[in-house]
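In: what follows is a predicted protein model with its sequence.
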Amino acid sequence: MDSKNTDSLTQFNTLGLKADCFRLVRARQEAELIAVCLQAFKQLEPLLLIGGGSNIVLTETFQGTAVLVETKGIEVSQDEKYYYLSVEAGEVWHDLIKFCLDNKMPGLENLALIPGSVGAAPIQNIGAYGAELAQFCNWVEYLDLASGEIKRLKGAECEFAYRESIFKNALKHSAVILRVGFVLSKAWQPNLSYGPLQALSERTQGVTPREVFDCICETRMAKLPDPAVLGNVGSFFKNPVVSQQTFDALKQQYADIVGYALEDSQVKLAAGWLIDRAGLKGQSVGNAVVHLKQALVIVNRGGCSGQDVCDLAELVIDRIFEQFGVRLEVEPRVIGATGQKELADA
């Protein structure tokens, strides 16, 4: 475990925000990760876990220990019907998908190129292009900070919902995810129900997992800016869910509104469409800007602060509510001096 005093977390958040912390620790082994987290917890010291840094907005100096989770390892077993994977929290999510495809274990390809680490994936139940982590999560193993025990929850016990989980709610301040278990069916069927994948479903010959993967990667790279070039956290806003009645009323006014039917007479609206329709592409606060190619993305065009990002997000939320009567929610976590806080408090 390497520890050093530092005044910068800039390279460890994909928005590229300038931010400091009192102490930075790189935990490369599970025992190291457990030790530093328990130490901080027992000393009542603020603790910030960072995987890929792709889901945080740093707004001020973090007055505690920031831990870079860099644990690595993938174990694989199988039976007649399934592959079972046990993956350390510090593995890069996209690298896991490539590992699975290289070893002929498809299933996760719809989730390709989502930034971040494996340990962060269950927290908000990452999802894209018709798939969610919850579909493949067998279990999540975590450190209970209060007891010091290592515990395991089955996938069904993680309270997964759209961008939600028990780790984002009831266990938000008490759990450190150590590894995640996945189950992948050997009877693979392509998931081609969403967006650009529908074109593949029209082919007469079978679609391969690699083709699905390539299609997702090409689509995401065309829409989403590379964080190494233009700082961002990917999609900044959740797609809001409204009643069928609300959707029907909006459709009378906006015939081209984009929505996807869910269960229980609910409809998921495309937040990107709402932001675009409101004319907010290119809207800025300081050096934080709504991306011109993808309205769901807020980018750092150089030297912007976390406060700029939060103020712009609030502006977007207010404008969308004024025009459509729909309130957007943000996906990334807003981090203040002692930990996560609400956008309105930033």
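Out: Thanks, I have it.
In: going forward, measure contacts and count neighbours with C-alpha atoms only.
Out: OK.
In: which SS class is residue 218?
Out: Counting by DSSP: H, G, I helix; E, B strand; the rest coil, the backbone at residue 218 sits in helix.
In: and it, how many neighbours?
Out: When neighbours are defined as other CA atoms under 10 Å, residue 218 has 13 of them.
In: repeat that for residue 324.
Out: Neighbour count for residue 324, taken as other CA under 10 Å: 14.
In: surely it is in contact with residue 251?
Out: No. In this structure, residue 324 is not within contact of residue 251 by CA atoms under 8 Å, at 10.7 Å.
In: what's the longest helix in this structure?
Out: Longest helix in the chain, counting residues (DSSP state H): helix 306-324.
In: all helices for the stretch 101-250 of the chain, in order.
Out: Counting by DSSP state H, counting those that start in this stretch, the stretch 101-250 of the chain has helices at residues 198-201, 209-223, 244-253.
In: among the ones you listed, which is nearest residue 154?
Out: Comparison of those against residue 154 by CA to CA identifies helix 209-223 as nearest, at 26.8 Å.
In: and that closest one, how far out from the chain's middle?
Out: How far helix 209-223 lies from its chain's middle: 18 Å, per CA atoms, centre = their mean, to the nearest Å.
In: that helix packs against which elements?
Out: Helix 209-223 sits against no helix or strand, with contacts defined as 3 or more CA pairs under 8 Å, 6 or more residues apart in numbering; DSSP states H and E.
In: try it again with 10 Å
Out: helix 93-102, helix 198-201 (3 or more CA pairs under 10 Å, 6 or more residues apart in numbering; DSSP states H and E).
In: any chance of these in TSV with distance to residue 79 as columns?
Out: Listed next are the helices and strands packed on helix 209-223 as TSV, based on distance: least, CA to CA, whole Å:
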stretch	distance to residue 79
helix 93-102	16
helix 198-201	29
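In: let's bring in a second one:
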Amino acid sequence: MIRDFYDIDLSGRNSFHVRQRAARLVEFETTDDLTAFFRKGAPAKWTVLAGGNNILFTQDFDGVLLTPRAASIDVVAEAPDAVAVRAEAGVEWDDLVAWAVERDLWGIENLSLIPGKVGAAPVQNIGAYGAEAKDAIESVEMFCTDTCNTLILSREHCAFGYRESVFKHALRGRVVITAVTFRLSRRPRPDLGYGDLLRETEARGGATLRNIREAVCAIRRSKLPDTAVLGNAGSFFKNPVVEAAVAERLRTDYPALPLYPAAEGRMKLAAGWLIEQAGMKGHREGCVGVHDQQALVLVNYGGATGGEVLALAHKVQEAVRAKFGVEIAAEVNVL
């Protein structure tokens, strides 16, 4: 069933809580809904707005926003060691993680408490604490807006990378993700090599699924602001990936610089560390600021516009560029 909203206030539909409006918002449940919508003729401007957790509206949206509402989770195949789980796009991501942990299924526990919907997970290839969505994704179901057909794209064809996928590039504006199938393991496979996760897990009694999930949630809550209290989109910036020679030069100048291996022999830098060293952690300008516990997070203290948030983001980027000669890109989708 389609539900239509016109000239709708978006402040309750984006985690920054900026007060912009959309000309039209369409909630849909099935591919039949999408077929009926697009066969009438695709609007000149449209995009998907799921949980609104990775988007910054800097102006009113004069097109159509599509919001998935279907939210079922089903086991679609079982093997002795693994289970294939299909989750519809409207499922809250953390509800899926909790569902898996309750059933002793491993693979996405490190991604606990990440805000947003399942349909957004492959687009951004969400990740945290050494894990990424691509590690568990088996396939992605998508509605093709040109043909009104539904296709299934295997993991190998999703072009996953660090906060990257084919859905941000070649398929952007051409498909709507309707469901994702995950391959989860019945066998324990704890990944505790990132940050404080091992210590927090051991403090809870060891590497069980529930202990790992509780540890991740505790760490996230200690560092990241609640969107219900402070408007934010989680990490606003991506960790920059640079050539190994650049990383080594920076490490020579800044011995405490955290470095992580990346694809093709490159190195990933910690954007939060760079921002803090550039003097921007805790920086505030009016209604917007850089969070004082996590420098990757920009916050709306109340009443900020998207333009003000974006202006602060540019100031943070310039501060890092001036000190380190490194570009940090926004992870958040700016409209």
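Out: Arrived safely. Because the structure is a prediction, the values reported are computed rather than measured.
In: how close are the two chains, by TM-score?
Out: Once the chains are laid over each other, their TM-score by TM-score structural alignment, normalised by the length of structure 2 reads 0.95; 333 aligned residues with a CA RMSD of 1.8 Å.
In: which among the helices of the stretch 101-250 of structure 1 is found nearest to residue 46 of structure 1?
Out: helix 209-223 (34.8 Å).
In: okay, the angle between the closest one and helix 93-102?
Out: Angle, helix 209-223 of structure 1 to helix 93-102, by axes from the mean of the first three to the mean of the last three CA atoms, to 10 degrees: 150 degrees.
In: buried sites along helix 209-223 of structure 1?
Out: For helix 209-223 of structure 1, burial by neighbour count (16 or more other CA atoms under 10 Å) applies to 209, 212, 213, 215, 216, 217, 220, 223.
In: moving C-terminal from the longest helix of structure 1, which element do we reach first?
Out: Beyond helix 306-324 of structure 1 on the C-terminal side, the first helix or strand identified by DSSP states H and E is strand 333-335.
In: elements contacting that following strand?
Out: Using 3+ CA pairs under 10 Å, 6+ apart: strand 333-335 of structure 1 touches strand 56-58, helix 306-324, strand 340-341.
In: and it, what's buried?
Out: For strand 333-335 of structure 1, the buried set under the neighbour-count rule, 16+ other CA under 10 Å, comprises 333, 334, 335.
In: repeat for stretch 87-104 of structure 1
Out: 87-94, 96-98, 100-101.
In: so what does the helix or strand in which residue 37 of structure 2 is found touch, helix or strand wise?
Out: According to DSSP H and E, residue 37 of structure 2 maps onto helix 31-38. With contacts defined as 3+ CA pairs under 10 Å, 6+ apart, helix 31-38 of structure 2 has these neighbours: strand 21-28, strand 137-144, strand 149-154, strand 175-185.
In: show me what residue 91 of structure 1 aligns to in structure 2.
Out: Under the alignment by TM-score structural alignment, residue 91 of structure 1 pairs with residue 91 in structure 2.
In: return the residues in contact with its match.
Out: 50-51, 68-73, 116-119, 179 (CA atoms under 10 Å, 6 or more residues apart in numbering).
In: once you drop chain neighbours, what's closest to it?
Out: Of all residues not flanking residue 91 of structure 2 in the chain, residue 71 sits nearest, at 4.3 Å (CA to CA, 6 or more residues apart in numbering).
In: is residue 125 of structure 2 in contact with residue 114, as I believe?
Out: No. Contact criterion CA atoms under 10 Å: residue 125 of structure 2 and residue 114 do not qualify, at 11.8 Å.
In: dump the buried residues of strand 333-335 of structure 1 to CSV, plus distance to residue 291 of structure 1.
Out: CSV is the format used below for these (distance: CA to CA, whole Å):
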residue, distance to residue 291 of structure 1
333, 19
334, 19
335, 22
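In: ok, of the residues you listed, which one's closest to residue 268 of structure 1?
Out: Set against residue 268 of structure 1, the nearest of the buried residues of strand 333-335 of structure 1 by CA to CA is residue 333 (21.6 Å).
In: give the equivalent position in structure 2 for that closest one.
Out: Per TM-score structural alignment, residue 333 of structure 1 is aligned with residue 333.
In: what's near enough to touch that match?
Out: 52, 53, 54, 55, 56, 57, 124, 233, 236.
In: tell me how far the fifth one lies from residue 311 of structure 2.
Out: Distance of residue 56 of structure 2 to residue 311 of structure 2, given as CA to CA, to the nearest Å: 12 Å.
In: just want to know which of those two has more residues nearby.
Out: Counted by other CA under 10 Å, residue 56 of structure 2 and residue 311 do not tie: residue 56 has more neighbours, with 25 against 13.
In: OK, contacts around the closest residue to the more buried one other than its chain neighbours?
Out: In this structure, residue 56 of structure 2 finds its nearest non-sequential neighbour in residue 334, 4.8 Å apart by CA to CA, 6+ apart. Applying CA under 10 Å, 6+ apart to residue 334 of structure 2 gives the contacts 54, 55, 56, 57, 58, 59, 306, 307, 310.
In: my guess is the fifth one meets residue 22, correct?
Out: It stands for residue 58 of structure 2. No. The criterion here is CA under 10 Å, and residue 58 of structure 2 misses it with residue 22 at 11.7 Å.
In: what about the spatially closest residue to residue 259 of structure 1 that is not a sequence neighbour, how many neighbours?
Out: Excluding the flanking residues, the one nearest residue 259 of structure 1 by CA to CA, 6+ apart is residue 269, at 4.3 Å. For residue 269 of structure 1, the number of neighbouring residues by other CA under 10 Å comes to 20.
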